[in-house]
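Peer 1: Any chance you could fold what I've pasted below:
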Amino acid sequence: MKIQAQRERAGIFSQMHKKKGMFVIPNAWDAASAYIFEREGFEAVATTSAGIAYSLGYCDGQEITIDDLEYAVGKMADRISVPLSVDVERGYGETGRQVKENIRRLLRAGASGFNLEDGQGDGALSPVELQIEKIRAIAELKEETGIDFVINARTCAYWLDVAGEEEKFEIACQRGNAFAQAGADCVFVPGAIGEETVKKLAENIEAPLNIILNGKFNDLKKLEKAGVRRLSTGSGPARYIYGNTVEIARELRCGKTEQILSGWLSYNEANEYFKDQI
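Peer 2: Down below sits the predicted model:
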């Protein structure tokens, strides 16, 4: 991707976080899903680490390599014309310097933003000092490259259910504000979080708030009213698709073909759909 085009996409994405109101950003797992989301009207697309891992036959949790992620990001960014935010999990590195170089690679592949999380594989949270080191290192790339990409700092306090309700809230707010002070443009607090807690998070975190779509609180109008700026779909769309694929495989193994043959998208329609350049 030409650097000017990437700067333009990153600038657009940055402004989306500064405007009033909430925007929905769907999470894609390959070039086709990213293409579909843009074609159906979304102004930006994000990746899902779980979805990309599933697409390569692995479970989530940094089971793929940075090479795998760079390849997937490049394919997505080349096929769409809107900003692409990339879930880099813990950054595929344990120091700020390592993470910075990985982010540099993904910028070259066409990314316009990054999710960096503090959840570890053992169910605990990374030391806050380490996360601050990583965020500051990533932020240095903005000046070095001239690309105003978005740093979306994720705290997994609710996702990993690390403590009781009051303590989780305090942890999320403390970490979110520390991440914002270190250079994060948005704070991501995923989990099944109720309406009142979402309101309190929006009031107490001094950065735009990103929430994940979940079964506990998912009314878009109420989410916007509660102060959410960015709503992610997470791995939901990918799991829906792969769940249907599992059902088809099981039915076919039992000699049933009705579901496969009942799809609304014909071969010719699929070719037509994916033919156009956006």
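
Peer 1: okay, CA-based contacts and neighbour counts for the rest of this
Peer 2: Fine.

Peer 1: Would you mind stating the distance between the residue of the chain most remote from its centre and Asn244?
Peer 2: The outermost residue of the chain, judged by C-alpha distance from the chain's mean C-alpha position using Cα atoms, centre = their mean, is Gly255 at 38.0 Å. Relative to Asn244, Gly255 is positioned 16 Å away (criterion: Cα to Cα, to the nearest Å).

Peer 1: can you count the residues close to the closest residue in space to Arg9 that isn't next to it in sequence?
Peer 2: For Arg9, the nearest residue in space outside its immediate sequence neighbours is Pro83; the separation is 5.0 Å by Cα to Cα, 6 or more residues apart in numbering. When neighbours are defined as other Cα atoms under 10 Å, Pro83 has 26 of them.

Peer 1: Make sure the residue farthest from the centre of the chain is indeed in a strand.
Peer 2: No. According to DSSP: H, G, I helix; E, B strand; the rest coil, the state of Gly255 is coil, so it is not within a strand.

Peer 1: Could you check how far it is from Ile248?
Peer 2: Gly255 sits at a distance of 10 Å from Ile248 (criterion: Cα to Cα).

Peer 1: ditto for Thr95
Peer 2: Taken as Cα to Cα, the spacing of Thr95 relative to Ile248 amounts to 43 Å.

Peer 1: More neighbours: the two, which one.
Peer 2: Neighbour comparison, Thr95 and Ile248: the larger count goes to Ile248, with 17 against 14 (by other Cα under 10 Å).

Peer 1: run this one through as well so I can compare:
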Amino acid sequence: MVKLQQQKFEVFRALHERDRAFVMPNAWDAGTARILGTFGFEALATTSAGYAFSVGKRDSFACLSRAEILENAAAIAEATELPVSGDLEDGFGAGPEACAETVIGAVECGLIGGSIEDATGDLSSPVYELEQAVERVTAAAEAARGRPFFLTARAENFICGRPDLKDTIRRLQAFSDAGADVLYAPGLPDLEAVRTVCREVDKPVNVVMGLKGKAWSVDTLSKAGVRRISVGGSFARAALGAMMRAAHEVLEKGTFTYAKDAVPDAVVAGMMRARKEDRRG
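Peer 2: Next up is the predicted model:
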């Protein structure tokens, strides 16, 4: 297990060293991990939003615990042969020690990477002050040292109502100095902002796609300097959208034409792991 995890880590690290971005879609349970693993992607990520929706919760620090996020991540990592990077929210605590504990727990559950964000969950003060944010990343990086773990540090300004590109870059640069391996600022407003971030930092940059109003291609993002693309909870929302459209059709029209677009049972079954359990006798 340890050797396999190290091998996955080496593969994952090498993906970030290429001169073209790779796509790392976000699975929200073991089943979606197995499905995505059949398409030719080279790595997967988890999504706290997708997981939260699947268990009837909101994607927030108040609703999701470290234990359940890591349990879900372990199921995803076990379901695929691909490297899996985890959405580790804010590290599940304000203090640096919480971020360190989360990284150690992530390694133990089979993840080979994960992201720590600088959002606080407090609307009156939505992101940590820079000094505290850096201390948190430093603790996470120290916990990852000597372990097969690729640390992503997230600057949340643009999705926390603080559209300050200069401060976002300052934070990402500080996170790099603190030991982060990948830098990530979700919600950048335009392609020029993406180019500026990639130009101003010295580590690979992750960009999230699937957000409303942004449809840049892999090729366009690669030319802008991006090295990794994730989709956050957008695949999960796309799946929920299909279900809701089917439900509306049945309720409002009394028809079932949605079934023509449904994946055949045999196709899905073929993607799943066969585990025979003899419950007789």
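
Peer 1: What value does the TM-score take for this pair?
Peer 2: The TM-score (TM-score structural alignment, normalised by the length of structure 1) is 0.90; 270 aligned residues with a Cα RMSD of 1.9 Å.

Peer 1: All the helices of structure 1, residue numbers only.
Peer 2: 3-16, 31-39, 49-55, 66-79, 96-109, 128-145, 165-182, 195-204, 220-226, 236-253, 258-261, 267-275 (DSSP state H).

Peer 1: between these, which one is nearest to Leu116 of structure 1?
Peer 2: helix 128-145 (8.1 Å; Cα to Cα).

Peer 1: give me the number of residues near Glu143 of structure 1?
Peer 2: Using other Cα under 10 Å as the criterion, Glu143 of structure 1 is surrounded by 9 other residues.

Peer 1: no wait, Asp181 of structure 2
Peer 2: 22.

Peer 1: For the closest residue in space to it that isn't next to it in sequence, which residues are in contact?
Peer 2: Using Cα to Cα, 6+ apart and skipping residues adjacent in sequence, the residue nearest Asp181 of structure 2 is Leu151, 5.2 Å away. With contacts taken as Cα atoms under 8 Å, 6 or more residues apart in numbering, Leu151 of structure 2 has the following neighbours: Gly113, Gly114, Ser115, Ile116, Ala140, Ala141, Ala144, Ala180, Asp181, Val182.

Peer 1: Can you check those and name whichever has the most neighbours?
Peer 2: When neighbours are counted as other Cα under 10 Å, the busiest of the contacts of Leu151 of structure 2 turns out to be Ala140, with 30 neighbours.

Peer 1: Map it onto structure 1.
Peer 2: Ala140 of structure 2 maps onto Ile138 of structure 1 when the alignment is built from TM-score structural alignment.

Peer 1: How about its match, nearest residue that isn't a chain neighbour?
Peer 2: Leaving out its chain neighbours, the residue that sits closest to Ile138 of structure 1 by Cα to Cα, 6+ apart is Lys100, at 5.1 Å.

Peer 1: Just confirm the one you found contacts Ala137, I think it does.
Peer 2: Yes. In this structure, Lys100 of structure 1 sits in contact with Ala137. The criterion is Cα atoms under 8 Å, and the distance is 5.7 Å.

Peer 1: Pro26 of structure 1: neighbouring residues, count only.
Peer 2: Close neighbours of Pro26 of structure 1, defined as other Cα under 10 Å, add up to 24.

Peer 1: That one contacts Ser235, doesn't it?
Peer 2: No. Judged on Cα under 8 Å, Pro26 of structure 1 makes no contact with Ser235 at a distance of 9.2 Å.

Peer 1: what is in contact with the two at once?
Peer 2: With Cα under 8 Å, 6+ apart, Pro26 of structure 1 and Ser235 have no common neighbours.
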